[in-house]
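Novice: predicted model, plus sequence, below.
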Amino acid sequence: MDSRRLLRTSATALAAAGLILSGCSGGSDAAAPAPHAAAAAPSASPEALKKFYGQKLTWRDCGAPGFQCATLRAPLDYAKPGAGEIDLAVSRVRATGPGKRLGSLLVNPGGPGGSAVGYLQGYAGIGYPAPVRARYDMVAVDPRGVARSEPVECLTGPEMDTYTQVDQTPDTAAETGALATAFQRFAAGCAKRSGKVLPHVSTVETARDMDILRAVLGDEKLTYVGASYGTFLGATYAELFPGRVGRLVLDGAMDPSLSAVDLNRDQTAGFETAFRAFAADCVRTPDCPLGTGSVEEAGEAMRKFFRDVDAEPVPTGERRALGESLATTGVIAAMYDEGAWPQLREALTRAMDGEGSALLALADSYYERGTDGSYANLMSANAAVNCLDLPAAYGGPADAAKAVPSFEKASPVFGKGLAWAALNCTYWPTPPTGRPHRITAEGAAPILVVGTTRDPATPYKWARSLAGQLASGSLLTYDGDGHTAYGRGSDCVDTAINTYLLEGTVPPDGKRCS
């Protein structure tokens, strides 16, 4: 598993376990970015992009009652707008009233690779606070390469089953070679099945698609709520189009200034923080499968369990046994939301008793594997975007091996596996087009950055960093557990964000909620 894949809001991360215009704005500044950076866009739009900014969408009913869908056209390659197009799936649900309509509110749940359309129709369009839904048309677009928008495909379902079971804590040269081969086969599968779209799914390109959608929806400014990886997408939009920024909420923020290896290491530490919070809660219960001693003792019990299933996988009642890779993924999946902790305790108890189906179900929810053995394209799209956005963390397995101690220091429980997981982009068939850099978005309207103190996937220090980089950034802190903060039970957080979206009033920089 690539640890950077874990950047999606908790409302989507455990979905399986708990079980997409008309009008045109003024001129556009959507020229192609400079190589390796999200360059400031010029004030006039290239002639070749006018047909995209001037298109009108044909809406049709879809999904649940009240939702509509359409197809947005965008250039496949912004450097050559006339050389081909890509179709992007869009969905919306109209403002319900009462009150004056404020425009469109675009939402993205993260990933990269999470379906924004699925998130809108399954949660945001019905679950966002009623006063927000009353005043905004809720809108989502699946990013290029994701879900309904010409999805990147890499492996078949059976091939994905094999891929997700590869040992990611190699102890021998043979195991190291097998892991490297698995990443190579995954990359080769992506090139074979999705070679046309693969070079054109970067965050910069998706941000430019968002500006086309903004214009087609008739909005002068973009109003947006991005969660997790969606915060990097929103910040990139602000960097490209600072004058088009309306009200942007970046919840569970990423730090765009970090290299791939630093992002992975920081996130590894975030999962350790979340695990320790889970362990502290668990050891207070008499039936905790990790014992009733200290948090450190619980951590050792967790490591022992991983070692045990690495040596002898646990039966699950199907052909896939629960080895260390799937077991680790199942535990990590439950770190996104403290509401999943009881489920994890039960799953661990059963697995330690020799029955691994419950922990396997958590891993399957993380990978978006269906009961029929098929997978959503989340993992494929995630790798495709990540490997374009930043240079690879390592030059090869030797670099990964050298990084293991620093990852294990960041997380004794998860460090070794997440260090090796960062090897995936080493073998990617398309060269990266992005680089780590600070995003200041000079000239943008106030942007609200939200961070959770014990967030496992986007560590709190990333939110502090992004808010400090943005010239107009304001930091809202949620002192709590779980991934992201909006709509997760804090009235203080929700009131602050709702007030910003509805009235444009940013909470004081540094405001804290619990």
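Specialist: Here it is on my side, so go on.
Novice: for the rest of this, base every contact and every neighbour count on C-alpha atoms.
Specialist: Noted.
Novice: my guess is residue 307 contacts residue 324. True?
Specialist: Yes: when contacts are counted by Cα atoms under 8 Å, residue 307 is listed as touching residue 324 (7.2 Å).
Novice: residue ranges for the helices of the stretch 151-300 of the chain, please.
Specialist: 157-164, 173-194, 203-216, 229-240, 260-282, 295-311 (DSSP state H, counting those that start in this stretch).
Novice: turn those into CSV, including distance to residue 492.
Specialist: CSV is the format used below for the helices of the stretch 151-300 of the chain (distance: least, Cα to Cα, whole Å):
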stretch, distance to residue 492
helix 157-164, 39
helix 173-194, 44
helix 203-216, 30
helix 229-240, 21
helix 260-282, 22
helix 295-311, 30
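Novice: for the residue in the chain sticking out farthest from the centre, give its distance to residue 443.
Specialist: Here the chain reaches farthest from its C-alpha mean at residue 286, the gap being 35.2 Å by Cα atoms, centre = their mean. Using Cα to Cα, to the nearest Å, residue 286 is found at 56 Å from residue 443.
Novice: adding another structure so you can compare the two:
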Amino acid sequence: MKLSDVAGIACHNKGHVDRTEGRVSNRGLFHIRGRLNVRASVLASVVLACGLSACGGDDSDPLQKYREQTVEWTACDPSILGVSNAAIDELWATVGDRLKCGYVKAPLDWSNTERGDVVMAVMRLAAGTPEKKHGSLVFNPGGPGADGLGLATSLLTAFSNSNPENPQGALQLRLLNEYDMIGFSPRGTGASTRFQCATNELERTLVTNAVEWDTPENIANSNYNGRKIAEACLKNPIAPYINTDATVRDVDLLRGLLGDEKLNYLGYSYGTWLGAWYASLFPEKVGRMVLDSSLDFSATLEQGVFLGQPPARQRLLDDVLAPYAVRHADYFQLGNTEAEVRGIMPSLSPRVQQVLATPLSGLGYIRTNADRYLDTIFAARSLDVLLGLAPDPADMEAVDEALDQHVFDSSNPQRNTALRETADSLLKQYAGTWVSPSPTSISMSSSASVLVAVHCNDTPATTDLTVWENLLRGLAPRFPMFFSSLLEVHACSFWGGPKVSKPAITPMKDLNVLLVQSQYDSATGTEGANALFQQLPKAHRVFVNNDFQHGVYPYTDSCVDPLVTGYLLGDSLTQREKICAGHPLKQDAPTPEGKAKAANSPEVPASQPPVYKDPERARELIEEFKRGLIPPQFKP
């Protein structure tokens, strides 16, 4: 490496910069990596070279044009979020000129600007009281692959209903008034430069139930699909640059263009991985950082997601929802013991098990879906019975007619209708999977494409196919309804390895970040969240007992919300960890007041006005916000 090359690294972004060769910080520290060996005299020359070239100042710096660009903030196109509804129209009419949109140019390859640019779409909701502004608060909803452009406005719609006469409501209004709220589409997604994996080759049908999956033909089909998806992605020339390292540098560029010395950040799910990567790369630039529903940054994404989610989802079923069904056995009609409830899924035909697995995984993201989760099991059991009674199970018209005539719950007409609708939806999935499948070309959405690229580019994955098969054989009998994600998303085995080097978490250990977690989160399980927390001695955590909400904040309570909102506004946290009580599930609340709390209406002393002027409307808006955190493949 030439001295000029090292000087270029030192000048990069006037702060921490990682390469596989080495890392230089503006605090004069140089950490040796790989095979690079630089003496102190060379480092002194680097510093001198940086000073002579006016780091970040003259034309010799290829990143100067990005750091000095002017973001043109203009009125947002009403369709910029890809949806149009009354709530959005109402919001934009209310905030008026405070809401602006803009585009930021960033290098496609942060180590070689000659490869071209990407464009990042940004939405800014200006602080209501600019004279009190703390800076900007940047949001990320996770994924990877989720579009976070409208996330800040979604939180606004909930908190704008806060009651200024209530102390907690006033605090929430301060958050809206004292920060510019920033949403953005990460590279590859939404309104930014999009990334997509597509090819003409047809995807092969997979058997993903625990009874029938392990055959040479099915394994060959999974390998074929994984290889073709990897090839389709890698044919896209920007594939190597869809990774967390590049997105983190995009975010740091955005921070500077917003005029902020520090990044204030609220990230959910994969957004915690993104935040941890930023904090490990640029620790001196971290302001207030909330990581909600965390992945273990010291692990690989394969370990945290594909191997971590099946046990978390099984624990939710076994330890939360099966006992809930037993406590209200007359209502759910799934059995009088936990063993009976847990035994329903293995008793179903393998084909019905397969169409049930995805809905259960999706419904496990949001606590208010608990009743729907159990009702979906009830509907699947009914469908299985009707398929077994049909003279020809492939005669979908006859089975559909039997469903129309079937009585699911004679004591509750409203629930009976809902159960029939759920069974009908499962029947459609059954027909498309087993009766009249229609193979299609491999063509993934930008969200799904980015998810694959980030997983494969960020960290190593299992490439030995024998080891991969044995991983599946270990998962299937223990987590039969939830093991198949590794079977279905198999591209990283054929990717060729990660394209970036994940930074060590060490620089993050001195930071006062705030973690938020629920006990039974089925997407980012407590094992990984606990591991991250234990590695960060200066961090604090808000932990919600006896709940499974993925994406906790805002929780609409008097424990989680004031702590997180106050932290973002600069409050000091005195406890290393605060344990908050989870909301009761719907059927556990015996009184109207209890049911209101179960529906996420915060409890307040009788002497105080409510936190929200319209608690029911606030509940609806917060649920809509939480639904935005669910991965697209699990949305209805």
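Specialist: Received, thanks. Not measured: the values here are computed from a predicted model.
Novice: could I get the TM-score for this pair?
Specialist: TM-score for the superposed pair, counting by TM-score structural alignment, normalised by the length of structure 1: 0.80. Supporting figures: 455 aligned residues with a Cα RMSD of 3.1 Å.
Novice: re the thing from before, which of residue 307 and residue 324 of structure 1 has more residues huddled nearby?
Specialist: The neighbour count for residue 307 of structure 1 versus residue 324, taken as other Cα atoms under 10 Å, is higher for residue 324 (25 against 15).
Novice: just give the number of residues close to the residue nearest to the more buried one when sequence neighbours are not counted.
Specialist: Nearest non-adjacent residue to residue 324 of structure 1, counting by Cα to Cα, 6 or more residues apart in numbering: residue 310, 4.7 Å away. By other Cα under 10 Å, the residues close to residue 310 of structure 1 number 19.
Novice: with residue 157 of structure 1 instead?
Specialist: Neighbours of residue 157 of structure 1 (other Cα under 10 Å): 16.
Novice: distance of the residue nearest to it when sequence neighbours are not counted from residue 142 of structure 1?
Specialist: Nearest non-adjacent residue to residue 157 of structure 1, counting by Cα to Cα, 6+ apart: residue 374, 4.8 Å away. Separation of residue 374 of structure 1 from residue 142 of structure 1 (Cα to Cα) stands at 20 Å.
Novice: which of those two has more residues huddled nearby?
Specialist: Neighbours of residue 374 of structure 1 and residue 142, each counted by other Cα under 10 Å, are more numerous for residue 142; the result is 26 against 14.
Novice: what lines up against that one once you look at structure 2?
Specialist: Counting by TM-score structural alignment, residue 142 of structure 1 corresponds to residue 185 in structure 2.
Novice: surely its match meets residue 152?
Specialist: No: using Cα under 8 Å, residue 185 of structure 2 makes no contact with residue 152, being 11.7 Å away.
Novice: strands along the stretch 101-250 of structure 2, start to end?
Specialist: 117-125, 135-140, 179-184, 198-202 (DSSP state E, counting those that start in this stretch).
Novice: just checking, what packs against the longest one?
Specialist: Which is strand 117-125 of structure 2. Contact partners of strand 117-125 of structure 2 among helices and strands, from 3 or more Cα pairs under 8 Å, 6 or more residues apart in numbering; DSSP states H and E: strand 99-107, strand 179-184.
Novice: report how many residues lie close to the equivalent of residue 300 of structure 1 over in structure 2.
Specialist: Aligned counterpart of residue 300 of structure 1 in structure 2: residue 343 (TM-score structural alignment). By the criterion of other Cα under 10 Å, residue 343 of structure 2 has 13 neighbours.
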